[in-house]
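*Asks:* generate a structure from the sequence data that follows.
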Amino acid sequence: MLREAVARLRNGRWLVVVVALALLAGAIAIAGRIASGQAADNLRDTALAALPLAAGTLTGEIEKQRLVPLVLARDDAVRGALRRAGKMEEKALNDKLKAIAGDASASAIYVIDTAGIAISASNAGEPTSFVGIDYNFRHYFREAMTDGGASQYGLGTISGRPGLYLSSRVDDNGKPLGVAVLKVELDGVEANWRSSGFLVFVTDEHGVVLATSQPEWRFHALAPLSAEDAAAAHDQLQLADAGFEPLPIRRGAGDGLATIDSDGKPRQFVEVVQDLPGAVPGWRLWLLTPADAALSSAANTARLTTLLGLLLTGLLAYVLTRRRRARRLRQEALARMNAELESRVSTRTAELTRSNTALAGEIAERENAEAKVRRLRDDLAQAN
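*Replies:* Now for the predicted structure:
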């Protein structure tokens, strides 16, 4: 029986230890998750604050460049060249376009007639000159001829370099003469994004990456494209060889976190996004800020703080329990001493009572004897 009781007591103690350790581990894990969530929220606030600046860098550049073809569409020299329709070399206009391109930091500026042939360009005379090239197939030409203006992101026919084409139709008393086009390669914008420490990129309406701080991501897609979307993206961008492979990004379940697999090493980022209606219809700007270090630091700090707090709480509880036990033991010892003292007093009192009773009896007997002696004496005296 005693052994069974001791075994049950030991098992109960081990159960308490196991439960306490489980609660400790759970509290530490919860504290880490809460701290990581708070750190992610702080990073998201930082990213949201940086988002307008990244967007403004792009939209500001586009708006600045967009003015150039609008102004050229109303320029008399451009109209005159288009009226001549390539009947003579437009050296003066070529020089003018070259100067404007330099001032505007544009990659190229050129003028296209109604047949789609470039009759003048800022790079005229260079090996990569656009003069004489047929751009009738380009959307920015066809849409500008129809709608008055257009924009298109794509690769250069001659240079093979990516850029944004901005076009404006040139009219003469309501009659279309041709189209003025400016190409901006957005290298400066992308360099600005890279220097910010964030990952920044722009996607079109199909989710295809265009301008980006990560050049290797260009013409990749946010997610696998359906055959229909891929065909539409090919047509819009006029890219024959693009496969639109998905980006190496995995997104969480609505927590705003994205994981990028790079060289087999997954890294976490906080992701925010903003529409860019002021740039090109359908464009969206994505900004990702590295999160691994901040999330790990916050979680580890919270876990350590929780562990120390729980250990201190446990130590305090242990000390208080020991004190209460010591006080209880002292009280029990004092109670035993009092009980023993009371028992001894009771015993001594009883002994004294018995002694007093016996003494009183002896005294009474003596007094009786003495009384008898006195009576005998009196009787003897009377007899004599």
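*Asks:* please make it C-alpha for all contacts and neighbour counts, starting now.
*Replies:* Will do.
*Asks:* next, the contact list for the residue nearest the centre of the chain, please.
*Replies:* Note on the chain: the residue nearest the mean C-alpha position is A40, at 3.2 Å, using CA atoms, centre = their mean. A40 makes contacts with 270, 291, 294-295, as judged by CA atoms under 8 Å, 6 or more residues apart in numbering.
*Asks:* do the same with L210
*Replies:* Here L210 is in contact with 153, 201-204, 218-219 (CA under 8 Å, 6+ apart).
*Asks:* that one in helix, strand or coil?
*Replies:* strand (DSSP: H, G, I helix; E, B strand; the rest coil).
*Asks:* against F130, how distant is it?
*Replies:* 23 Å (CA to CA, to the nearest Å).
*Asks:* and G252, by the same measure?
*Replies:* 47 Å.
*Asks:* neighbour count: those two, which is higher?
*Replies:* The residue with more neighbours, out of G252 and F130, is F130; 26 against 10, by other CA atoms under 10 Å.
*Asks:* Three-state assignment for the more buried one, please.
*Replies:* coil.
*Asks:* wait, it sits on I112?
*Replies:* No: at 9.8 Å, F130 does not count as touching I112 under the criterion of CA atoms under 8 Å.
*Asks:* if I look at the two, which residues touch both of them?
*Replies:* Common neighbours of F130 and I112, using CA under 8 Å, 6+ apart, are 118, 120.
*Asks:* how is L58 classified with respect to secondary structure?
*Replies:* helix.
*Asks:* output the contacting helices and strands for the helix or strand hosting A333.
*Replies:* A333 is located in helix 292-383, with elements delineated by DSSP states H and E. On a contact count with 3 or more CA pairs under 8 Å, 6 or more residues apart in numbering; DSSP states H and E, helix 292-383 meets helix 2-72, strand 265-275.
*Asks:* what lies in contact with whatever helix or strand comes next after the shortest one?
*Replies:* Going back to what we said before, that points to strand 265-275. Going down the chain from strand 265-275, the next helix or strand is strand 284-290, by DSSP H and E. Here strand 284-290 makes contact (CA under 8 Å, 6+ apart) with 43, 47, 51, 55, 197-205, 267-276.
*Asks:* from those residues, keep the buried residues only.
*Replies:* For the contacts of strand 284-290, a burial check counting by 16 or more other CA atoms under 10 Å picks out 43, 47, 51, 55, 198-204, 268-273, 275-276.
*Asks:* ok, A108 - contacts?
*Replies:* 98, 101, 121-123, 182-184.
*Asks:* could you pick out which of these are located in helices?
*Replies:* In helices, defined here by DSSP state H, the members of those are 98, 101.
*Asks:* out of the contacts of A108, who has the most neighbours?
*Replies:* In the contacts of A108, the most neighbours by other CA under 10 Å go to L182, 30 neighbours.
*Asks:* which SS class is the residue nearest to that residue when sequence neighbours are not counted?
*Replies:* Once flanking residues are discounted, L182 sits nearest to I109: 4.4 Å by CA to CA, 6 or more residues apart in numbering. With three-state DSSP as the basis, I109 sits in strand.
*Asks:* before we compare anything, build this one as well:
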Amino acid sequence: MPSISRLAHLSIYALLILIGALLAAGIAVRQAERHALVDDAARAGGQLMLYGNTLHTLIERYRALPAVLALDPQLRSALSGPVSLSTQDALNFKLEKINSAAQSSTLELLDRSGLAVGASNWRLPSSYVGHNYGFRPYFLQTKAEGVGRFYAVGVTSGIPGYFLSNAVTNDAGDFLGAIVVKLEFPDLEREWGQGDDLLLLSDAKGIVFIANQPGWRYRELLPISAADRAELAATRQYDKQPLSPLKSQTIREFSKTSHLSRIEGPQGAADYLWESLPLAAEGWTLHLLRKPQALAEDTRNAALAGAGTWLTLVFLGLFLYQRWRLARVHRRSREELEQLVQERTRDLRTAQDGLVQSAKLAALGQMSAALAHEINQPLTTQRMQLASLRLLLDHGRIDDAYRALGPLDQQLTRMAALTGHLKTFARKSPSGLRERLDLAAVVDQALLLLDPRLRHEKVSCVLHLIRPAFVRGDAIRLEQVLINLLRNALDAMRDAPLKRLEVSLEPEPNSPPLWRLSVGDTGGGIAQEHMTNIFDPFFTTKPVGDGLGLGLAVSYAIVHESGGTLTAENYSDGARFSLVLPAEPEV
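*Replies:* Next comes the predicted model:
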């Protein structure tokens, strides 16, 4: 019976140890999965920023195009009165040529009622010419505010796109009509479709209008109110496209824009890491959905580490407990021996039995020590591995340490490096920003960006800058203007024997407080017959492929928006461009 009871106790202890190891392994696996999800969400957020920057850059390429074309004298003149057939033909040819050069989808010119009097797609059966788009929100916005933007399915072509529009006015500021550029994104969807991630772009109402996988477009991410549905029907934003809800349930939330959700998608229910990025400039939201990657090797290692840690603690506890029991037995044996010597009355049999019992316990102690040695050896190996890793880190051998962590750590190191990289990007500058700034600092930033080219082409730079020179405007846009002027000057001096760039910033004499910023070169000057056209859109004297001829036109529009003037003149053996802006009083 005692042996059976002892075996039962040992079985219970072994079962408890096994259960503890399983629990420790389960906890370690859950922690590893949680950390893997958090890391995967962080990587997905970084990738989403790259996708958002790509979309923002694509739209920004064309944002200034309607504003520039709205200044075209021919378009303004055509809208000043009834449009004849000959005028309409001329408008169609011109818009077709500009659309081809700008590589936009379509261009259309609407009169004050919203009727398309000219379009770049006039040759197609789906031509916009003769159709009235006065009900479209972008036309109503343009009529009320001067600019408009709207993503919708084309009611004539049936092709979805982003409409950017700008008001065309006469000299008195009266509304004559609108110039509209339409952007379509098939190349962007194909590029996004090459990856494994699911990318969705939704509007302010939560309707997905761009998706890189079939079946996800025209899904409702949010409940649509009756008023919003009536507005969709009135504006025909998505025309006859059926809208269906996208059911989802949040499983775990990492932040307001990051969570793990179960989604009823076209292929059935699945769990996705869901990252969202608001695009405030357009009122859209970009979503990245990624299926969590099960890392079998990592979870297995985590389970083994958890179970190994638990067993290590258990056997260490058993070893210490056995050592304590052995010490206690030795102490008790000594006490018994002393008692036997002192009493001298206990018979030899009892003493012999005590000695036998002590020998048994000593043998048990020796077996326990051997067992502890068998356990301690793998523990020592693990400690040595940890010590080696610490030594690598202590000696700065980061690469060796990362190699010791395995392929996953190398991959995590590479993803940590692309993110650090992109962040150094974009600085967004909303249209119409007017802040107090030092124009001399803008010059410094522009020259800093072009410094490698200045040194490579061995251009001598002569600066005469009065500091500070406070004006009111947008530093990023003014820097864009200055870089355009500097690059044009460097292009003009490419084959010049003497390459000297002169930049001066000084107050304008005999006038209200103004600052004049001039950029001069030794590139031979501007031909007199070109002097009246250099600020026209798409006018360029450079070879085909070197530019669209929009640099000076955009610069002229930016300076005009800032309340200044931009002029050009020939002087000495080169050209000089002068930017004049109202001075901002010092405080």
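*Asks:* buried residues in stretch 64-76 of structure 2, which are they?
*Replies:* 64-71, 75-76.
*Asks:* and stretch 23-30 of structure 1, by the same measure?
*Replies:* 24, 27-30.
*Asks:* closest to A302 of structure 1 among those?
*Replies:* Using CA to CA, I28 is the member of the buried residues of stretch 23-30 of structure 1 that lies nearest A302 of structure 1, at 7.7 Å.
*Asks:* grab the nearest non-local neighbour of that closest one.
*Replies:* Closest to I28 of structure 1 by CA to CA, 6+ apart is R303, at 5.0 Å.
*Asks:* how many residues are close by that neighbour?
*Replies:* Neighbour tally, R303 of structure 1, other CA under 10 Å: 21.
*Asks:* wait, isn't it in contact with A31?
*Replies:* Yes: the pair R303 of structure 1 and A31 qualifies as a contact (CA under 8 Å) at a distance of 6.0 Å.
*Asks:* L514 of structure 2 matches what in structure 1?
*Replies:* In structure 1, nothing lines up with L514 of structure 2, judged by TM-score structural alignment.
*Asks:* was I right to think L514 of structure 2 contacts L505?
*Replies:* No: between L514 of structure 2 and L505 there is no contact, the gap being 10.7 Å when judged by CA under 8 Å.
*Asks:* the two: who's more crowded?
*Replies:* Counted by other CA under 10 Å, L514 of structure 2 and L505 do not tie: L505 has more neighbours, with 23 against 20.
*Asks:* alignment lookup: the more buried one to structure 1.
*Replies:* Alignment note: L505 of structure 2 maps to a gap in structure 1; criterion TM-score structural alignment.
*Asks:* what do you get for L140 of structure 2?
*Replies:* In structure 1, L140 of structure 2 lands on R142 (TM-score structural alignment).
*Asks:* please settle this for me: is its match part of a helix?
*Replies:* Yes: counting by three-state DSSP, R142 of structure 1 is part of a helix.
*Asks:* skipping its backbone neighbours, what lies nearest it in space?
*Replies:* That would be N136: by CA to CA, 6+ apart, it lies 6.9 Å from R142 of structure 1.
*Asks:* separation between that neighbour and P127 of structure 1?
*Replies:* The spacing between N136 of structure 1 and P127 of structure 1, counted by CA to CA, is 21 Å.
*Asks:* the more surrounded of those two?
*Replies:* The neighbour count for N136 of structure 1 versus P127, taken as other CA under 10 Å, is higher for N136 (16 against 8).
*Asks:* which residues touch that one?
*Replies:* Counted by CA under 8 Å, 6+ apart, N136 of structure 1 has contacts 115-117, 142.
*Asks:* now swap in G114 of structure 2 and tell me
*Replies:* Contacts of G114 of structure 2 (CA under 8 Å, 6+ apart): 132-135, 139, 177-178.
*Asks:* what does L43 of structure 1 give?
*Replies:* For L43 of structure 1, the contacting residues are 270, 289, 291, by CA under 8 Å, 6+ apart.
*Asks:* around the alignment partner in structure 2 of P277 of structure 1, how many other residues sit close by?
*Replies:* In structure 2, P277 of structure 1 lines up with A280, judged by TM-score structural alignment. A count of nearby residues for A280 of structure 2, using other CA under 10 Å, gives 10.
*Asks:* do the same with P290 of structure 1
*Replies:* There are 20 residues near P290 of structure 1, going by other CA under 10 Å.
*Asks:* same check, this time on L454 of structure 2
*Replies:* Neighbour tally, L454 of structure 2, other CA under 10 Å: 17.
*Asks:* how about the helix or strand it falls within: buried residues?
*Replies:* Per DSSP H and E, L454 of structure 2 falls inside helix 439-456. Buried positions in helix 439-456 of structure 2, judged by neighbour count with 16+ other CA under 10 Å: 439-443, 445-447, 454.
*Asks:* look up how far H35 of structure 2 lies from L389 of structure 2.
*Replies:* Between L389 of structure 2 and H35 of structure 2 the distance is 21 Å, computed by CA to CA.
*Asks:* the two: who's more crowded?
*Replies:* Comparing L389 of structure 2 with H35 by other CA under 10 Å, the one with more neighbours is L389, at 19 against 12.
*Asks:* neighbours of the spatially closest residue to the more buried one that is not a sequence neighbour, just the number please.
*Replies:* Nearest non-adjacent residue to L389 of structure 2, counting by CA to CA, 6+ apart: A401, 6.1 Å away. A401 of structure 2 has 17 neighbouring residues, counting by other CA under 10 Å.
*Asks:* residue in structure 1 paired with A401 of structure 2?
*Replies:* A401 of structure 2 maps onto nothing in structure 1, by TM-score structural alignment.
*Asks:* hmm, who's touching the host helix or strand of A401 of structure 2?
*Replies:* In the assignment (DSSP H and E), A401 of structure 2 maps to helix 398-405. Outside helix 398-405 of structure 2, the residues that touch it by CA under 8 Å, 6+ apart are 389, 392-393, 409-410.
*Asks:* Serialize the residues you listed to a markdown table and add fields for secondary structure.
*Replies:* What follows is the contacts of helix 398-405 of structure 2, written out as a markdown table (three-state DSSP):
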| residue | secondary structure |
| --- | --- |
| L389 | helix |
| L392 | helix |
| L393 | helix |
| D409 | helix |
| Q410 | helix |
